[in-house]
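>>> return atomic coordinates for the entry below.
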Amino acid sequence: MEVHAIGWIVLAAVVVVLITIDIVGHVRTPHAPTIREAARWTTFYVSLAIVFGLILWAIYGAQYAGEYFAGYITEYSLSVDNLFVFIIIIGAFRVPREFQQKVLLSGIIIALVLRLIFILVGAAVIANFSWVFYLFGAFLLYTAWSQARQGTDAPSEEDETYHENAVVRMIRRVMPVTEGFVGDKVLHRAHGKTFITPLLICIFALGTADLMFAVDSIPAVFGLTKEPYIVFAANAFALLGLRQLYFLIDGLLDKLVYLHYGLAAILGFIGVKLVIHALHENELPFINGGQNWDVIPEPTIIISLAWIVGVLALVVVTSLAKNKKDARLAAAERAIAGASAGTQTHTIPPVDTTHRPATDDNGAGPHATGSAETDPAGDDRTIARTAD
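Got it, this is the predicted structure:
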């Protein structure tokens, strides 16, 4: 795939225009977007990504368009998982909801720049060292195993706690920080000194945290295509749609109970695909004598795309089914608990039929047998009937 410089310029221009639209239309006037607004803009970004893929199809053919769509869907699904960490970070900094759009967009811009550098370096390494695919494949298989374990382990308090990374800690040491937010400012001048606000620290926290996610997501896309242009396009469109997706599914991530298993299946598949590709281009002398080993065919992009879409569809269907089942069980348990509580409330206390001896008026002791009856008023008094 020969991408002319104009192709890179056009892609960069599209990204800049979209960022500008976000800044002017959404971020410049702080507000908390409604669900309808978030859904509308999420649809817009997804549609734009699809249009870009169709343009690739028209110019470069179905093969590269398929690689782009597979990479975009993979990157987008991994980004959904990353949103959970974004929610934790934003919650830890207690960013007001009306400022969260600015924080997210600024963090995404930092992430795009860092990912572009990562992609260009990765492409150069892959072009010169084919054995790197072994490392990428092994790493993705390990990541898939980790994702599967997250699906079986209940989230601990430690998992839901944000810990500042080295970059954020360094910023705190170098620059003075205001005690609280100063509107949506990232810098604040007071007492002859320039302070940074928690908003700026949160932005850097998001941007650097995303780089950690890129360590597994970018090799995953490289497992589907070797073209850096396609890898960056898939990353750019996935990240640009992430901001509105955050507000659309905030609070709904816990509904996708099988998401970790789905991501594990996708990453595991791509990891195996990378290892097979590495064997096809093998140059390591201790593997097959340094010769290519192509006994196992490499999955085509159609198979890869079908696997990714099929797994994600299965995740959604099974997660929704489990949520409905859990809701029915919870409703049944509440009904049983309510019925049990009602039965206990209306229980009639048992009648005391124990025979007690009666005494005379002087209290001299028993002189006749009597029976104790419960007062109809319901108190503890007894009525003694004396026998002749």
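
>>> drop to CA atoms for contacts and neighbour counts, all remaining ones
OK.

>>> list the residues that contact T42.
Counting by C-alpha atoms under 8 Å, 6 or more residues apart in numbering, T42 makes contact with G241, Q244, L245.

>>> tell me the one of these nearest E37?
The closest of those to E37 turns out to be Q244 (C-alpha to C-alpha; 8.4 Å).

>>> identify the residues contacting that closest one.
Q244 touches A38, A39, W41, T42, counting by C-alpha under 8 Å, 6+ apart.

>>> give me the buried stretch members for whatever helix or strand the last one lives in, please.
Here T42, judged by DSSP states H and E, is contained in helix 35-60. Within helix 35-60, the residues that qualify as buried by neighbour count (16 or more other C-alpha atoms under 10 Å) are 38-39, 41-42, 45-46, 49-50, 52-54, 56-57.

>>> is it true that H260 touches A148?
Yes. Counting by C-alpha atoms under 8 Å, H260 touches A148, with 5.9 Å between them.

>>> neighbour count winner among the two?
Per other C-alpha atoms under 10 Å, whichever of H260 and A148 has more neighbours is H260, with 22 against 19.

>>> let's see this one next to it:
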Amino acid sequence: MNVPTWLWFATIGGLLAIIIADLFLVDHKPHTVTIREATRWVLFYVALAVVFGVGIWFFAGGGYAGEFFAGYITEYSLSVDNLFVFVVIMAAFSVPSEHQHRVLLVGIVIALVMRGIFIAIGAAAIAAFSWVFYLFAVILVVTAVNLARQGTEHEGGEPAPVRLLRKYLPVSDDFHGTKLFTRINGKRLVTPMLMVMLAIGFTDLLFALDSIPAIFGLTQEPYLVFTANAFALMGLRQLFFLLGGLLSRLVYLSYGLSVILAFIGVKLVLEALHENNLPFINGGEPVPVPTVGIELSLSVIIGVLVITTIASLIKARRDPSVIHAPGAPATDSPDQPVPDAKEQAAELDRNNAGN
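Predicted structure coming up:
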């Protein structure tokens, strides 16, 4: 796929314009995001990704469009698992509900920049070393096993870089609106707002260690890898508010994601063997093994997600005691504010106590 430099700049510029517009429209007046508002934004970002994918199909062909959609759906589904940890982080920092959108937006922008660096390194490594596919496959399979063992447990906390910063930066006890820095008794302090933004950004970077290899297993085009990640991340923060308590009901999500990662890991191994040039494998000659097409990949990813979601909701309805991941039932009123993370955790504890 030949992507001219001007298209890269135009794409990045367009994404920045959307982020700035989002920041102005939603955050110029801090407020608690309602379900109706979150729904509109989620539909907007999904529609934006669909239009972008159709554009790729029109200008570059259906093959590349299929790779983009497969990558986008995979990244979006893997990002849903991030939301569990985001809820824990929000509760740990006691982030006011009216500031949660800004925290997620800035944190995700930080994550997108760092993912861009990861993608550039990954693309360069793949171009230079064919054995990188085997390394990516190992990462995915190991992550798949860990997710399966994790089950419905989702632990979170401050990433190591944030804990390190706490040792050297004075942090105020309370939030001061949306300020990142404040001055108390003549002393300049960092506010919890900055710390939670960094926590969100660094946490997502840890998730990128498995999501980046996963999407490279679906497409080796850096442009498609970057844009699929960008659209998935941009729609992630609105999904945080929309899903609300539904997160706690996706009890089999980790199992579904583990199946997807394992499938892509096997796909990577088959492709690496098919194009093998390592001298200690088949004398450096390609191994005649079948490969997995993008159509099958897309079908497996969507199928696993659908089955996982349906099975999770059925299980949660029949056995409410399994609902113990961070989150709380979303409000039935579309205009009612979504409960903040601290309220969600308290509500969840009450539900568990009742069960």
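
>>> TM-score of the superposed pair?
In this superposition the chains share a TM-score of 0.88, using TM-score structural alignment, normalised by the length of structure 2; 323 aligned residues with a C-alpha RMSD of 1.7 Å.

>>> thinking again about what came up before, what is the nearest of the contacts of Q244 of structure 1 to S319 of structure 1?
A39 (20.8 Å).

>>> the helices in structure 2, which residues?
5-27, 35-60, 62-93, 100-128, 132-150, 160-168, 192-216, 222-243, 253-274, 294-318, 341-354 (DSSP state H).

>>> nearest residue to the middle of structure 1?
Centroid-nearest residue in structure 1, with C-alpha atoms, centre = their mean: D81, separated by 3.0 Å.

>>> can you pull the contacts of that one?
Applying C-alpha under 8 Å, 6+ apart to D81 of structure 1 gives the contacts L259, H260.

>>> report the contact partners of the counterpart of L296 of structure 2 in structure 1.
L296 of structure 2 maps onto I303 in structure 1 when the alignment is built from TM-score structural alignment. For I303 of structure 1, no contacting residues are found, by C-alpha under 8 Å, 6+ apart.

>>> burial check on whatever residue of structure 1 lines up with A311 of structure 2, number of neighbours?
Here A311 of structure 2 is matched to T318 in structure 1, going by TM-score structural alignment. Residues contacting T318 of structure 1 under the criterion other C-alpha under 10 Å number 15.

>>> how much space separates T318 of structure 1 from K255 of structure 1?
Here T318 of structure 1 is placed at a distance of 11 Å from K255 of structure 1 (C-alpha to C-alpha, to the nearest Å).

>>> ok so, going back, could I get the contacts of Q244 of structure 1 as CSV with distance to V24 of structure 1?
Shown next, in CSV, are those (distance: C-alpha to C-alpha, whole Å):
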residue, distance to V24 of structure 1
A38, 16
A39, 19
W41, 14
T42, 17
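
>>> out of the residues you listed, who's nearest A332 of structure 1?
A39 (33.5 Å).

>>> dump the residue contacts of the closest residue to the closest one other than its chain neighbours.
Leaving aside its sequence neighbours, A39 of structure 1 sits nearest to L248 (C-alpha to C-alpha, 6 or more residues apart in numbering; 6.2 Å). If you count contacts by C-alpha under 8 Å, 6+ apart, L248 of structure 1 has them with I35, A38, A39.

>>> so the last one versus Y229 of structure 1, what's the distance?
If I follow you right, that is A39 of structure 1. Distance of A39 of structure 1 to Y229 of structure 1, given as C-alpha to C-alpha: 28 Å.

>>> make sure S217 of structure 1 is actually in contact with Y76.
No. Using C-alpha under 8 Å, S217 of structure 1 makes no contact with Y76, being 9.6 Å away.

>>> overlap of the contact sets of those two?
Going by C-alpha under 8 Å, 6+ apart, no residue sits against S217 of structure 1 while also sitting against Y76.

>>> structure 2: which residue goes with I266 of structure 1?
Counting by TM-score structural alignment, I266 of structure 1 lines up with I260 in structure 2.

>>> its match against S299, yeah?
No. Using C-alpha under 8 Å, I260 of structure 2 is not in contact with S299, being 11.0 Å away.

>>> any residues in contact with both of those two?
Applying C-alpha under 8 Å, 6+ apart, one finds that no residue jointly contacts I260 of structure 2 and S299.

>>> the two: who's more crowded?
With neighbours defined as other C-alpha under 10 Å, I260 of structure 2 and S299 compare such that I260 has more, 25 against 11.

>>> that one and A272 of structure 2, how far apart?
Going from I260 of structure 2 to A272 of structure 2 by C-alpha to C-alpha gives 18 Å.

>>> next one: I18 of structure 2
37 Å.

>>> looking at the two, which one has more neighbours?
The neighbour comparison of I18 of structure 2 against A272 (other C-alpha under 10 Å) goes to A272, with 22 against 14.

>>> I200 of structure 2 versus the more buried one, what's the distance?
In terms of C-alpha to C-alpha, A272 of structure 2 sits 34 Å off from I200 of structure 2.

>>> wait, what's in contact with the residue lying closest to A111 of structure 2 once chain neighbours are set aside?
Of all residues not flanking A111 of structure 2 in the chain, G201 sits nearest, at 4.7 Å (C-alpha to C-alpha, 6+ apart). Residues near G201 of structure 2 by C-alpha under 8 Å, 6+ apart: G107, I108, V109, I110, A111.

>>> repeat the analysis, applying 7 Å as the threshold.
By C-alpha atoms under 7 Å, 6 or more residues apart in numbering, the residues touching G201 of structure 2 are G107, I108, I110, A111.

>>> and for S172 of structure 2?
So S172 of structure 2 contacts L189, V190, T191, P192 (C-alpha under 7 Å, 6+ apart).

>>> any idea how many residues pack against the third one?
In other words, T191 of structure 2. 23.

>>> the helix holding T42 of structure 1 aligns to what range in structure 2?
Under TM-score structural alignment, helix 35-60 of structure 1 corresponds to residues 35-60 of structure 2.

>>> pretty sure P288 of structure 2 sits against H274.
Yes. P288 of structure 2 lies in contact with H274 (C-alpha atoms under 7 Å); the separation is 6.0 Å.

>>> of those two, who's got more company?
Between P288 of structure 2 and H274, H274 has the larger neighbour count (other C-alpha under 10 Å), namely 16 against 11.

>>> ok, the residue in structure 1 that the more buried one lines up against - contacts?
Counting by TM-score structural alignment, H274 of structure 2 corresponds to H280 in structure 1. Contacts for H280 of structure 1 (C-alpha under 7 Å, 6+ apart) come out as N292, W293, D294.

>>> ok, so of those residues, who is nearest A124 of structure 1?
N292 (21.4 Å).

>>> test my guess that the closest one contacts H277.
No. Taking C-alpha under 7 Å as the definition, N292 of structure 1 is not a contact partner of H277, at 9.9 Å.
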